[in-house]
Each structure stands twice: as structure tokens, then as C-alpha cells.
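Enquirer: here is the input, now give the coordinates:
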Amino acid sequence: MKDILEQIAEDPASGDTALLQRLFGLLRPRYSDDVEAAAMRLEALAELLEAQPSHADALRERLINMLNQRRPFRLLIDAGILSERGFRLELGRRIRYKLLPPAPNSDSLRDWLDGLLRPGDRQWIAGMDQSLWVRLLAALHFEKLSPEGYDRLQDTITTAIRSLSHRIASGGLNPELLRLDPSLDAHASPFLSQYEEISCFLNRCQEYGVSSDDDAAHALVLLEQCEEALDRVRRRAHVAGISVELTYVSTRLGQEIGRLKQLLHMMEDRPLADKLTTLAGLIVELLSVSESRHDVRALLRTTTGRLANRISQHVAHAGGHYVAENRKELWAIFRAAAGAGPIIAIMALIKILLMSAGMAPLTQTFFVGLNYALGFVVIYMLHFTVATKQPAMTATFMVNTLTRIRGSSTDKRMLGCFIGRVFKSQMMSILGNLLLAFATAVALSYGAAWLLDWHPVSPDEALHLIEELDPFGSLALFYAGVAGIGLFLSGIVSGYYDNKAVYERIAERLARLRGPQRLVGGRIWKRVADYIGDHLGGIAGNVFFGFYLGIVGALGFLTGLPLDIRHIAFSSANFGYAWQALDFALTPKVFLLTTAGVLLIGFMNLMVSFGLAFYVALRAINIPPLAARRQLGRALLGLLVAPVRLIVQRGDLCSEAAAEKVANVQESASK
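Expert: As a prediction, this is how the structure comes out:
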């Protein structure tokens, strides 16, 4: 470091940045997470500058020359702030730059920093104590800047402040914000008022200089009001729905307001130590965000997180209906699942007939998917349930409940009580689907053979169906996992369209259609529109899952990839059709193996869909990945241990007090 500082001191006015790059390279630790080593090196540099004021003056002059040559203005207003292109254009730009990186601009300070920094530098830069950066800045003695250098820096900051203030005023009139808060569409809007106040403040600064009696206090108050308005919009979005565009705009405005407040603090007449602290925070932030400039995942994480949270809340609300609190509710869940069993058996029979109809592959795929989709929609409209669709709902509800339990109590018995309820509710639902689908399939095939002398399934087809359910001699369990992914995605689709129905005001818009009103009457169409608005998510999720089941198998057939689906309810129905077609002549070994295959398929359906939904719900409420994995592991382990605990404790994991606590927590989580 000393040698580099001496070389800089030989020609401090040079615009060459090679020595600055070498100096920064000496600060970089060998491992990016070695914050202690980086702190020792930064402290050593500060000590050298404090011991040699001439070296500090030379380094300061070299830095100022570099800033003057490379336009820091764009860095101040763009780094760490979403662009004004909008989400779609920004996403497309980042994807293109991932495939083909942009050519660097030699005059851009931001591009120079991109070339200077490496992946992982953010860890040690942001991980160090900020007081070390303040000490380094103090050792450079920026208060000794020449009047010309000071004026150029102040002009840069002033221009950045004006630009950010203008952007905030324009963003405050965005239609997405005004839809949720119409009061912003007025001259008294803080977004507009802050621009006027900041313009007056900067004009006074240029004429008279900054004084303690003429600071930016009023402008900062208006910026705080802007932040309050954004919080108000976000709260209303939980009721009125949310979109990616709204999250993008509100996130960008929040970032711009934060940057503007930092720059205003730099302009205020405050003690030097306070200004250095603000400057150190700004430098660390600018260096830390450089690596995410073209990062697609960072953009998605920043802009879709709130939408994911809102979707998860819709899913959680639906999931609350699938967790029984008492024996009466358990039997209600069983009856709803049992009602779906015969419909599933009919859907399985129609699928078998379609597969043997000799249609073209694309036509066959469409009709198979349509069969599933219509069947699931009918089940939904009749208030029946498909058991394996529950985990994607109950997992999100479970996350909300577990986080409340974790924050409000350390009672392990309370946690066991809740997991036991989830397990028992799920098992009753599975039994309802499984038993009625199997029994209906046997009854239908036996009745058709006896009354109509028609066999829906031939013996050869029956043997093929039995082979497909072999858990060890086929890919049945893998295909069950593929079906579990579809179950998870259907929950996401359902939550997305529930949010969309609220955000787009679907019911009100449908009710305004003239044609349907003339066909069925205004009152009937109003009821239809209200039903669609209230149940759009459920309908869309079931349609998606139906076509998913129909398309995946066809995709595997057309591409030669090992892709297909196995679903416990349809597998039990297929088992029933095959068993009757073989005149109930299966050997005990084959019967038990096939039964085990059906149960293991159900286990894979549940674990995959539950695990994915649980993990996504944890991420949606901003639990770190490591903590999310631990929480997910504990939840899955709890569900696996639940049957053993229920047997050992004779079917009850809940004391009266624990049950009352869980009921209260479930109620608050569903709300």
C-alpha cells in the first residue's frame, strides 16, 4: 500500500486509475466472507494516510480527478435504483445483457466500478463496521478541497438532487398509485410539494450558501410524507389487490426517496462527522449494489416479492378451511372428499376411453386435459375437495400460523397440536378420495359388465394399469413427484387469480356486459358475475391443474422424456377398474404391492406439493434461505412424526389450553 501511495504522490493530478484499482485490490480479502481481514487492511490504509498527510492529499486529488472525468452524476441517480423503463422492459434488458454483456463506457463511473468490483465483494464491503469507512474518509481531509473542486462536486450533487426530485414528482402521479390513493391526484400531494420545496432550497443554496437557518428540514419532512403515502398504498393493496407494476413503481419511488434524503443530508450545514457518516453510508451502498445491476434474480426478488406475499395470503386464506379443529369438522372434510371420489372415478374412466379412441396426439391431449379441467371445476363448484390439492393451500396457512406461534409462544405442545390437526385433516381428506374413487370404479366397471356386457377396461389394459402402479418396478414415484409440482403450481395460479380478481375488479366489469344481460337477465347475470369474481382463483387453479395433468404425459410421449403423472385418487380409481377387469384375481402379493404403490404415490404427491408451497411461503414473508430450509425441515419432520405421536398419545396431541391457543392463532392467520 505504501508503495502505491508513493507512486500516486509523484503525480496526483494524473487521470490514470490503474493505481487506484491496484489499491482497491489490496483491500480485497482472499475470501469474500473474510470481513475481519478486509477490516484490518482498510484500517492499515487509514493509518498510513493519517501518518502521511501528503499521501492523503495526493490520493484525494487523484480521486477527485477520477470523479471529474467519469461523470458521477449517473451513478448517484441510477445505482441501486430501478430504472424508469418499467418492469417488462427492464427484465428484457437484463436478460439480453446476461446473454450478451453490454460494452463498457470509458466515461462512465458506474461502468468503471463494474469493472473494478468482483462477485462477492459486496459481502466484505457491507460487512465491515461503517466507522472504518468514516475513518478513511476523515483521513483524506475532504474539507481541504480547493474551491473549484468543491464547486464541481456540489454542482454534481445539486444536479442529482434536482433529477431525483423530478423523478419522484413524476412517479407520484403514476396511475397505479392514484388508483389506490386518489388523494395523491392533487396539488397538495407530497410528491409534487417536495419538488417545489427542493427547488427553492437549491436556489437559496446557490445564491446564499447553506446555513443552519436555511436547511432542508421542510423538504425532508415532505419526503417522509411521501414514504407514508407509499406505505398507505401498500396497505390498501392488501385489500384492493396488487400487481407487478405497482410493486415496481412503489419500490422505485422508495429507492429514489432514500437516495434523495442521503444527498440532502450532504447539502445541509451539519458537523463534518455527520456528513462523513452519511457519505460513508452512500459509498458502501453504491459499491454494494454494483454487482446486481444486470442481475435478473435481484430484479425479480425486488419487484415480485410483495406480489408473492399477496398471492400466498390468498392461498393461506383458502388453506384455513382445510384444517379441522374438532371431530365435526373432520367428518365434514371427509364428506367433501368422499363427494369428489365418484367424480374422480368417472374422470378416470373417461380418460381411459379417450386414450383408446385412436385420436391424433394433439387432439387426444386437448380432450384429456379438458376432461380433467371440467371434472376439477365441477368438484370445486359442488364444494367437494381433491385431497392432494390441499397441501399447497395448507402449507401457506401453516407458515402463517407457525410464524405466529414462534413469535408468541415457545410451547412445543402447541406446535405439535397444530401439526397434528393438519395431519389428521389431510388423512381424512385422502381417505375420502381414495375409498370412494376405488369403490366407485369397481362398482361402475362391475355394473357395466353385468348390465350391459361392456368391459370398460380389457385384461391387457388392466395389466398395464397394474404395472403403472408398481412403486419399485416403474417410475410411478417419480411421476407422482411431477404431479406434485403441478399441485403446487395450481395453488400459485389460484392465489394469483384471486388477487387479480380483486385488483382488476372482475366482478364489476363482468356485470357491465350487455350481451349476457340480454340473454339471461340482469339479476341472474349479476349473480354469475359475483360468483366468478369471488371464485375466479379456484376455477383458474383447477383448470390449470387439469390441463397440466393432460399435457405432461403427452409431452413425455412426444419428446421421449420420462415425463408422466401419477395421482393418488386417479391411481386408486385405475386400480379399481383393473382389479374388476381381471375378475378380482390378483394374487395377495400383487394386490398388496399395488396398494402400497397407490399409497406411496399419494405420499409423493403430498410431500412435493407441500414442500414447494411451504418453502415459497417462507420466502414470501422474507425468511432467509437457511432459516427457510430449517423451518421447512422441521415442518416436514413434524408431519412425518405426527402419525406416530397420534398413535402413542391415542389420537390427541392437544391439551385444552393448547387447543384454545391454536384456535386463536389459526383465526388470526386466516385473517
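Enquirer: from here on, contacts and neighbour counts on C-alpha atoms
Expert: Will do.
Enquirer: what's the lengthiest helix in the chain packed up against?
Expert: Across the chain, the helix with the greatest residue count (assigned by DSSP state H) is helix 412-451. Here helix 412-451 touches helix 327-355, helix 390-408, helix 568-581, helix 625-648, helix 656-670, going by 3 or more C-alpha pairs under 8 Å, 6 or more residues apart in numbering; DSSP states H and E.
Enquirer: what ranges do the helices span in the stretch 501-650 of the chain?
Expert: Ranges of helices in the stretch 501-650 of the chain, per DSSP state H, counting those that start in this stretch, are 506-511, 514-520, 522-559, 568-581, 588-620, 625-648.
Enquirer: so which elements touch the last one?
Expert: With contacts defined as 3+ C-alpha pairs under 8 Å, 6+ apart, helix 625-648 has these neighbours: helix 412-451, helix 588-620.
Enquirer: sequence B follows; please return its structure for comparison with A:
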Amino acid sequence: PPPEPTPSSRVRGDLMDALVLLGVQVTGLGLAEDVRDRTPDMSFRASPFLRLRMVGDAVLARDGAQESLADLLRVVEDCRGVVRTVTQHLEDFGVSVDLVYRLECIQRGLDRMEAIARVLGSPRGEPRWREALALLSDLLRLAHADRSVRALVRRNARLLARKIIERTGNTGEHDITSTQAGFHQMVHSAAGGGLLIAFATALRFFLMGLPLAPFFAGLFVAFNYAGGFVLMQLLGFTLATKQPSMTASTLAAAVGEDTGPDSGPRRMERLAELVPRVTRSQLAAILGNLGCVLPVAVAFALGFQALRGHTFLSQEQARDVVATLHPWKSATLLYAVLTGVLLWMSSVAAGWFENFVVYRRLPEALAHHPVLRALVGVKGARKVADALEHHAAGVGGSITLGVLLAVAPGVGSFFGIPLDVRHVTFSFGALALAGSALGSSAVMEPGFLAAVAGVLGVGIINFGVSFTLALGVALRARDVPVSQGLRFLGAVFLRFLRNPLPFLIPPRDEPAMGGTQAQVVPLAGPPGH
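Expert: Coordinates of the predicted model:
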């Protein structure tokens, strides 16, 4: 009878079977239609995934000869190049959780095939045992992860984070200034936002004074908030509190890029260039928002009093506004934390909606829709498509933020929880209206000055909470450990302590990105722009 196979031959046969099986699975995933659609420059016959299947058969036919294994490793590297191309396409034109998951399956399969090929191709003795032990440890680790609830939650959280955050930093409404002219342009844009916020604050007091049922009162307040934010987006104005969530994903990208041995200095160099521009842009937006809310709200209150003969807010309403903004005699700082969470949630909605629009190619569908072309013409349909692509994130996030700010107090009262929102710009506008009603002497009283300090605390908490949440999700989406991200940001903070001026004022000799003329540099424009 034929001799019994030795343990090494049985293991070698199992490894060959696994190699062929992985080749079949990876080939099927790599030749899927949505993968091929994202590599339009590559023909089907030239796909390395097709060659992977044929090379796998050659490895099996030649019983793992060195030449066939070397061919396999070259094809595996070519397949990784396709995965990188598709991943870049997703980051530019919308993310799909399903496709990202299948790309990770392809990457895992290629890694496993490479590990098996190293075992089969290593010389006998210690080199082969070393490769075999590396493969075995990887198998044990992933087998444990497959049975771990924590690992399951972590993987799914990463997929969801990837879907909602990749597009968050790619909105056309949020800019990073690089020159003094861009800084001033941001101030002017934010001043327009402050103008609208001042009137939205006054309209909110008017709506809350109407004898409406709670549902309709909340509905009209939501329309007021959302309408103001949408109008701000369409007019090209800026709301400072929406920027931290958007810039956090850009900072995470700067931290997460490059994994080589000298990646640390490169990442620090990118952060050293990016963070000062981010902080200057944020400062410009804050100055524009608050600097315009105060005079517009006071002018509105004085004009109303001159026309109607009485103040816009009653004395009782004004004192109530001052009391609710007191930093330690009210829960205003806790409400500011809740508002920071709502600001972050609106940025999530903005990124998700833009990703949906871009990934589903809705602008392209609108541009070629026969009914729309018949109504407004070819150029008109193209303009509608471009408007949807440009304003998708801004409008989606604006509507979400307006609804959340209006709904949160009602939801709290429904469950018997005293919830409220404290948005720094609206709070400052309300305090300006209250000061106009109380008179110039009242604004120097300790209670009013404490309310001013409360507004300052609200602003810090709004920005801090929304930025921290957005940065955490962005780091998770880009597989950057939180400790690493905090370490880089800590280094940037030390640099700020040594030389804070570049973080606040753009240097005169700093060139604009992409040219010598003053301009505002977007984080990343929509595809095709």
C-alpha cells in the first residue's frame, strides 16, 4: 500500500488548498461590478484579480514551485494597488459601508495569501518555522476576534465612522484661511451669519410669545432655526459653531496619513501648517458672528422701541434671560454641553447626506433627467445638479441642526427632564436684546456681567464638545489611535504656547495655497470642482 502521508505533507496540502480557496474568493470580490466601476481605466482582461485566479491554478499545478509563488506575490501586490485606487475613489466620490467591508475582505484575503506563500516558499528549517508561527499567531488572533463582541462592535463602529466622516471635511461651505485677505473675508462672511442670527433670535422670542400649542410652537421655532441656517448657507455666510466638527476630520487625516518610519516628522509638519490656519479661521468666524450679533440686536431693539413705544422684551423676559445665562446659578453650562453634542450630530448628518448624494450620483442623474431638461434646459439642469452637489452638506446639516435645537427642549419636557439648548451666538443675541430692555445701567450689574461670562463659557463648551466628538470619530474612521492623535495635538499645543501669534493672525509673508493671490482655501471641494 502507499505510505501514509507525513504531517508536513498534510499541512502543505492544506496550505495549497487554502491558497486556491482564497484566490477564488478574492477574485470574485475583486471582479464585482462596483469595484470595476471605480477603476474605469483598467479593462476586465487586464484586471490583476483575473490573473490572481490563473496564477493560483499555476501554483497548484506546479506544487508550489518558487517561480509560481514569486508570480503570485507580484499579482497580490497588483491587486493591492487596485484596492488603493478604489479606496481613493470612495474618499473622493462617496463611501459605501458594504463596499468598504468587501475591500477589507479583499485586503485580508491578500494578506493571508501572502503569508501562506511565504510559508510554502521559505527554506526548510528555522525560516519556515518562523513564517509558520507568524501565520499561526495571526490565525489564533483573528479566530479570537471573530468570537469577540467587543471586536465586532469596534469593526462596525469603524465602518459607520468611515461612512459618516469621510465626506464631513469635504464641504464647500467650510474654509480654512491662509492669508490676511482670506482672514478678513472669513470675518465678513461670519458677520453676515451674525446678522441673520440676530434676526432669528428676535423672531424666536416673537414665536415663543404666541399662544400656540407646544407642537406648533416647536415646529415654527424649528422652521426659524433651520430657515436661518439654510439661508446662511445659500448666501455664503458662516456660522462659527459648525466649523469645529468639519475641521476635526481634516486634522485626523493629517495625523493619519503616512505610516513609514519617518512619518512622525511629516505629520508634525502638516499639522504645524494646518492647525494655525484652522485656529485663525475659527477666530475669524467667532469675531464675525459675535461682532455683528451685538450691534444688530441692539439696533433692532432700539428701533422697535422707537416705533412701538415699548421695549421688544419685557422687563420680566429680560431678567429671565440674564438669569438663565448665569454660569453657576443655572444649568446653562450643562445645556451648552448638550448643544455641543447637537452641533456634532448635525455635522454627522451633513456628511452622511452629502455622501448619499455623491455616492448615488444624484447630481449626475439630475443633470441628465429628461423632465428637468425639458423644464429648464440642459444648462439649467446642470446648474441644478451643481447646486445640489455644492450645497448638499450645508443644507442637510443646517436643517438637522435647526430641528435638533428646537426639538431637544420638547423631548426633555415630554419625559419630565428640564432640557434646554445654549448656542453661543443665539445666547449672545438674546443677552443683547435683554440688555437693551434693561437699560445701560443694568448691564454693569454683577448679574449681567456673570451672564456675559456664562455666554463665554457656553462658546468654549460648544466648540470643545463638538470638536472632541468629531475628532474621536474621525480618528476611528482613519484607524488612528486616539493616543497618537492626542500626542500630535499636544505637540501642536506646546508650539502654540511658545509662539501663539501665528495661531491668531495670518503672517503677511505666508503665501496662499495654490497661488500668490489672497484667497480662502477650502478643506476639500466637491468632486469635479
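Enquirer: now, of the helices of the stretch 501-650 of structure 1, which is deepest in the fold?
Expert: Sort the helices of the stretch 501-650 of structure 1 by mean neighbour count, taking mean count of other C-alpha atoms under 10 Å, and helix 568-581 sits at the top with a mean of 27.
Enquirer: which residue numbers in structure 2 go with it?
Expert: Aligned by TM-score structural alignment, helix 568-581 of structure 1 corresponds to residues 424-437 of structure 2.
Enquirer: follow-up on the earlier one: between the helices of the stretch 501-650 of structure 1, which one is nearest to Ala273 of structure 1?
Expert: Nearest to Ala273 of structure 1 among these is helix 625-648; the distance by C-alpha to C-alpha comes to 37.2 Å.
Enquirer: okay, buried residues for stretch 110-126 of structure 2 please.
Expert: Neighbour-count burial for stretch 110-126 of structure 2 flags 110, 112-122 (criterion: 16 or more other C-alpha atoms under 10 Å).
Enquirer: between those, which is closest to Leu338 of structure 2?
Expert: Nearest to Leu338 of structure 2 among these, with distances taken as C-alpha to C-alpha, is Leu110, at 44.7 Å.
Enquirer: residue in structure 1 matching the closest one?
Expert: By TM-score structural alignment, Leu110 of structure 2 lines up with Ile257.
Enquirer: skipping its backbone neighbours, what lies nearest that match in space?
Expert: Leu223 (6.6 Å; C-alpha to C-alpha, 6 or more residues apart in numbering).
Enquirer: same question, Arg319 of structure 2
Expert: Sequence neighbours aside, Ala434 is the residue nearest to Arg319 of structure 2 in space, at 7.2 Å (criterion: C-alpha to C-alpha, 6+ apart).
Enquirer: same thing with Ile621 of structure 1?
Expert: Per C-alpha to C-alpha, 6+ apart, closest to Ile621 of structure 1 is Asn309, 6.3 Å.
Enquirer: ok, the one you found touching Ala617?
Expert: Yes: Asn309 of structure 1 is within contact range of Ala617, at 7.4 Å (criterion: C-alpha atoms under 8 Å).
Enquirer: find residues that contact each of these two.
Expert: Counting by C-alpha atoms under 8 Å, 6 or more residues apart in numbering, Asn309 of structure 1 and Ala617 have no shared contacts at all.
Enquirer: for the residue nearest to Ile257 of structure 1, list the residues it contacts.
Expert: 190-191, 194, 257, 261.
Enquirer: any idea how far the aligned partner of it in structure 2 lies from Leu19 of structure 2?
Expert: Superposed on structure 2 with TM-score structural alignment, Leu223 of structure 1 falls opposite Val76. With distances taken as C-alpha to C-alpha, to the nearest Å, Val76 of structure 2 is found 12 Å from Leu19 of structure 2.
Enquirer: ditto for Leu196 of structure 2
Expert: In terms of C-alpha to C-alpha, Leu196 of structure 2 sits 63 Å off from Leu19 of structure 2.
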